[in-house]
Structure formats: structure tokens, C-alpha cells
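**Q** All I have is the shape, not the residue letters:
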């Protein structure tokens, strides 16, 4: 499935910045349960990393933050941390079991995934991809995905004898997934203007999109309800995520396309940010 306005095939998701209500509590969670490390802190913002070099997650504490009910507003459904291999995901599972946290799970054919919530109900997925040459496609060229039970015993066996030391080098943000208020409007922004391609649909309730043939860099759903309003700015949730593009010319091209489509484009300190219809920020950056 294609789109006329295409993003570069080399596109990657960069870091995600989220709002939290209690920085110390969140740092304990993201270090001990998720396995990230503190890279640097400035005031009430902390950058977190897996490899000690690349920032994957930024936590920003806001005063008297609302903690929203799950699936109650347009905004973050989850951000997804991609592990480099199956033994690494098995170690994550072992650590999550030891932590006693509630874990969801799903085998999506293209990937195996674990799901949980942070203390502010920000959704998190931890997953590993199956090799691309094993993915299946439907008659229209869409990636075939489903939700089956994960082979938990197989994951644990894959990590047998290994020691948990946190998320390994090679861990990245694989995709982001949002509640939106209207799928048609989301398609206008993310596909027609921004330039993602549709990879698969879940009926009339969810849309998955990507660049370069990945199964999905983004998920968009109306599970918070048709017409769901944007999460309040003083609530826990997402500030922005970054798209890493090959060259500055790509940033200019994407920003101009979004602007011409009538959406907000802001440039501050040399950083270009576009806003989706539900006030989710997307920073357009050049790789490296």
C-alpha cells in the first residue's frame, strides 16, 4: 500500500518525551522495571538511555499533573521499545515477572510483544521483531498482523542462564501508537500530509502506517471513542516524539508539505516541530 507523499525509506523513530507527575517515582520505575539508565538530568527533566549514548526517553515532571483513566483521551496509547533479539525480550519478561507488575502480551506474527503501564498510566510496549523475510502479506500488499498468545515458555527458555543488566545496546524506539479522535482526520495528517504509507487496517477502528516497508512505525486507533478530545496539557501523556530523516532537505520538504496542508509547523532553536490535530508534537530531525 502506498501514498503519493512518501517519507524517506531510511526514516527511524527517535526519542519520545512524556509528562509524568512524580519524577522520582518514574525514575525508579523506568530504571528498575523497564531497564533504562539516566543519561543526564536538567531540573525536572531526565534523559534516559539503554546504551549510554542515545536518548530513548525523556521524562518531564509537571506540577499537580492529572493522571488520566486509560483509553480516555486522544494522545498516547503506548510507545514501543524494540529489543534487538529474542533472548533480550526473554530477560525483560523475567524482570517484569520479578517486579510483580501486571503484564499484557501479544504475538502479532511480525513480532512478540509485552505491554504494561507506568505509574501515570503511560502505556509501554516492549517487543522484538521476527525477521522481515518471515512476514506475510495480504492480496493488497498489506502486512498481515494479528494478536495471538505469546509463547511465554519459549521466551523464558531463550533467556535461560542469562543475567538481567537492563536494556541492552541496540535497543531503540520501534514505534509509537496513539488514540485519535477520528481515523479519517488522522489519515489526512499522517498519511496524506506527513507521508507515511498504510501497512494494514483493523476494520474501522485502527490504522497502521510506516515508511520503508516496516510493519508499522505508528498505530492510530479510535479506542478512546470517536471524537475523543486531546489529553489536557496538564495531564500525564506525550509531549512529542522525533522522526529521524536522512538530510535537512527532507526536513524542509516534510515541513512544507504539512504546512501547505494547513497544519501547524513551528521552528524554534533550529528545531522543526509539527503538531497533529490532537496536539501531539513531532520533531523532524536529521539522523546523527
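**A** Nice, thanks for sending it over. Given the structure is predicted, the values throughout are model-derived calculations rather than measurements.
**Q** from here on, contacts and neighbour counts on C-alpha atoms
**A** OK.
**Q** The strand or helix carrying residue 87: how far from the chain's middle?
**A** Element membership for residue 87, per DSSP states H and E: helix 86-99. In terms of CA atoms, centre = their mean, to the nearest Å, the centre of helix 86-99 is found 20 Å from the chain centre.
**Q** and that helix, what does it pack onto?
**A** Packing contacts for helix 86-99, counted by 3 or more CA pairs under 8 Å, 6 or more residues apart in numbering; DSSP states H and E, involve strand 123-129, helix 152-158.
**Q** Pipe those into JSON lines and attach mean neighbour count and distance to residue 228 per row.
**A** Formatted as JSON lines, the helices and strands packed on helix 86-99 follow (neighbours: other CA atoms under 10 Å; distance: least, CA to CA, whole Å):
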{"stretch": "strand 123-129", "mean neighbour count": "22", "distance to residue 228": "17"}
{"stretch": "helix 152-158", "mean neighbour count": "15", "distance to residue 228": "35"}
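**Q** Got another one to weigh against that:
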């Protein structure tokens, strides 16, 4: 079993019904720039990297019975930047959930077609704590957001800053055992914590998690062609690409839940 290293996550592709409404949301609410457009596809992100691709398929609807995206997690460079976007969301009267996960502080919302979004900032790695078995300690506690807003008080939000990345992706799956086989044994991610009931977290490079999987919604079907997640992107170096079995610089794998990863060699 390989040990995945030196990776990044790229853009998440969403299959959407109303491209204009979704594009406006990711621009105005989330603060992304439009990077590329075509007749049925819009790529958004920062000037440095693509974060979301919206693929319009007329008439698609979500199916709550299928596996798929729980949320995509956009990682801000620091706590002040997270405070800036939180203030912006409050001003826009956008309702958010929250969670202090010990390793990070996060806010949760959904786009107009129900796709989950996490906006978060990591705590410094030297502050992370670990269980006796080496798993990272994580929790879900209230965020101390007042000091975050205070730190960002004189910094109006002007869009996602450079340095923002796709921090992790979290999926609704039918089986944690099957998810572990795919993400650990096939892709080479390492389990970082399994202490949350009904959930599993995996990562590369000592991170707290690049992949989350849960069975909380008890999906009964694999993903199909419904609205929602179409694919996520794993960026690797050439050596890792070969180790994974890639014979071209861009290729794809699909897990038992129909969740597709586009693997791209970037060096």
C-alpha cells in the first residue's frame, strides 16, 4: 500500500441546473473570480487557482438518496481572512453553521442548489494534539468568532484572497469500509481519525484531513447524473501519478459510490 505525499486538491466540479444563479452566488457571496467561461461551464476561484467548476446540465435535480458531496471545504490563509468573509456573510444576511474542530475553525453554508460549503482556517500545526494511536484530535465546539470579527474589523472583504485553496472534500457514502478501501488502499491516503461516530477522515502529508466520509445521511444509491458533485481533483507530481497507475497526465478513478476523482500531474 503506497503512502500518498506531496499532493494538493484542485477544483470541485458541480453539475448544476441554473448556471447564472450559481455563478452569481459564487462570485458575490463566496467572493470568487470568474476564470473561464464556455457555453455550459464556468470556472471560478482566485487569480492563483481554480476552486469550483460549474457544469450546467438542463433539468438536473438533486437526489437525497444518493451518495455524493457532503461539503467542499475552502481553506482561507489565516484567521483574519476567515473573519473578513464571516463579516461579509453577516452583512449579506447569510445563515451559517459553525464548528471549532481544534485543528481549525470553520463556518458552513449551502449554495442555491444545496451543495455544502465549508469556509475554514487552520490553527498552526504545532497547536494540533494527537491521540495515543497517532490520530489527530478533532472535535466540534462553538467558534469564538467575536475576536475573529474584531481582528478583521478594519479589513473589508474584497473577495477570496490569494493563498486560498481547496482544503478538503467530504463525501456522503454508503459504507465507511468501502471508502477506506478506496481512499487508503487505492489512493494512498492515511487514516487520521476515526473517532467521530459514522465518519472517517484521511489525509496525506501529515494534514488533519484531505478526505472526509460519513454515513450520517444513509444514502442508498451510488451517485448518478443528478445535480451535485460531478468530480473532485487530486493534483500530484509525475512520480506519484505513475505510482497510482497513471499512464497519462490526466485520468480518472471512480469509487464504489460513483464519486469520481480527476487525477492530474502538475510538474
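**A** Okay, I see it. Please read these numbers as outputs of a predicted model, since none were measured by experiment.
**Q** quick one on the thing from earlier: minimum distance to residue 237 of structure 1: which of the helices and strands packed on helix 86-99 of structure 1 has it?
**A** Minimum separation from residue 237 of structure 1 across the helices and strands packed on helix 86-99 of structure 1 (CA to CA) falls at strand 123-129, 9.0 Å.
**Q** What mean distance separates the closest one from the matching residues in structure 2?
**A** Taken over the aligned residues, the distance from strand 123-129 of structure 1 to structure 2 averages 0.3 Å (mean CA distance after the TM-score superposition for structure 1).
**Q** which residues of structure 2 does that strand align to?
**A** Using TM-score structural alignment, strand 123-129 of structure 1 corresponds to residues 116-122 of structure 2.
**Q** again, but for stretch 178-198 of structure 1
**A** With the alignment judged by TM-score structural alignment, the segment of structure 2 matched to stretch 178-198 of structure 1 spans residues 171-191.
**Q** Check which residues of the helix holding residue 87 of structure 1 are buried.
**A** 86, 87, 88, 89, 90, 91, 92, 93, 94, 95, 96 (16 or more other CA atoms under 10 Å).
**Q** Stretch 102-113 of structure 2 now?
**A** Buried positions in stretch 102-113 of structure 2, judged by neighbour count with 16+ other CA under 10 Å: 102, 103, 104, 105, 106, 107, 108, 109, 113.
**Q** how far does that stretch sit from the chain's center?
**A** For stretch 102-113 of structure 2, the distance to the chain centre is 10 Å (CA atoms, centre = their mean).
**Q** Can you measure across that stretch, start residue to end residue?
**A** End-to-end distance for stretch 102-113 of structure 2: 30 Å, by CA to CA, to the nearest Å.
**Q** CSV for the helices and strands packed on helix 86-99 of structure 1, including distance to residue 250 of structure 1?
**A** Formatted as CSV, the helices and strands packed on helix 86-99 of structure 1 follow (distance: least, CA to CA, whole Å):
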stretch, distance to residue 250 of structure 1
strand 123-129, 27
helix 152-158, 39
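**Q** for those, which one sits closest to residue 252 of structure 1?
**A** strand 123-129 (31.0 Å).
**Q** That closest one - contacts with which helices or strands?
**A** For strand 123-129 of structure 1, the packing partners by 3+ CA pairs under 8 Å, 6+ apart come out as strand 75-82, helix 86-99, strand 111-117.
**Q** wait, which of those is closest to residue 230 of structure 1?
**A** Proximity to residue 230 of structure 1, assessed across these by CA to CA, is greatest for strand 75-82 (6.2 Å).
**Q** After superposing, tell me the mean distance of that closest one to structure 2.
**A** Following the fit onto structure 2, the mean deviation recorded for strand 75-82 of structure 1 is 0.3 Å by mean CA distance after the TM-score superposition for structure 1.
**Q** still on that earlier bit, could the buried residues of stretch 102-113 of structure 2 be laid out in CSV, adding distance to residue 46 of structure 2?
**A** Supplementary listing: the buried residues of stretch 102-113 of structure 2 in CSV, determined by distance: CA to CA, whole Å:
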residue, distance to residue 46 of structure 2
102, 27
103, 24
104, 21
105, 21
106, 20
107, 19
108, 20
109, 20
113, 22
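**Q** so where do the strands sit in the stretch 101-250 of structure 1?
**A** In the stretch 101-250 of structure 1, the strands defined using DSSP state E, counting those that start in this stretch lie at 104-107, 111-117, 123-129, 172-179, 197-202, 206-210, 218-221, 237-245.
**Q** For the ones you listed, please prepare CSV with the additional fields distance to residue 36 of structure 1.
**A** Shown next, in CSV, are these (distance: least, CA to CA, whole Å):
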stretch, distance to residue 36 of structure 1
strand 104-107, 20
strand 111-117, 15
strand 123-129, 12
strand 172-179, 11
strand 197-202, 30
strand 206-210, 26
strand 218-221, 22
strand 237-245, 17
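**Q** Quick one: closest of those strands to residue 59 of structure 1.
**A** Closest approach to residue 59 of structure 1 among the strands of the stretch 101-250 of structure 1 is made by strand 237-245 (9.6 Å; CA to CA).
**Q** how about the helices and strands packed on strand 123-129 of structure 1, which one is nearest residue 176 of structure 1?
**A** strand 75-82 (4.4 Å).
**Q** Can you check which part of structure 2 the closest one sits on?
**A** The aligned range for strand 75-82 of structure 1 is 68-75, by TM-score structural alignment.
**Q** any idea how far residue 238 of structure 1 is from residue 26 of structure 1?
**A** Distance check for residue 238 of structure 1 against residue 26 of structure 1: by CA to CA, it reads 14 Å.
**Q** Those two - which one has more neighbours?
**A** Counting neighbours by other CA atoms under 10 Å for residue 238 of structure 1 and for residue 26 shows that residue 238 has the greater number, 25 against 18.
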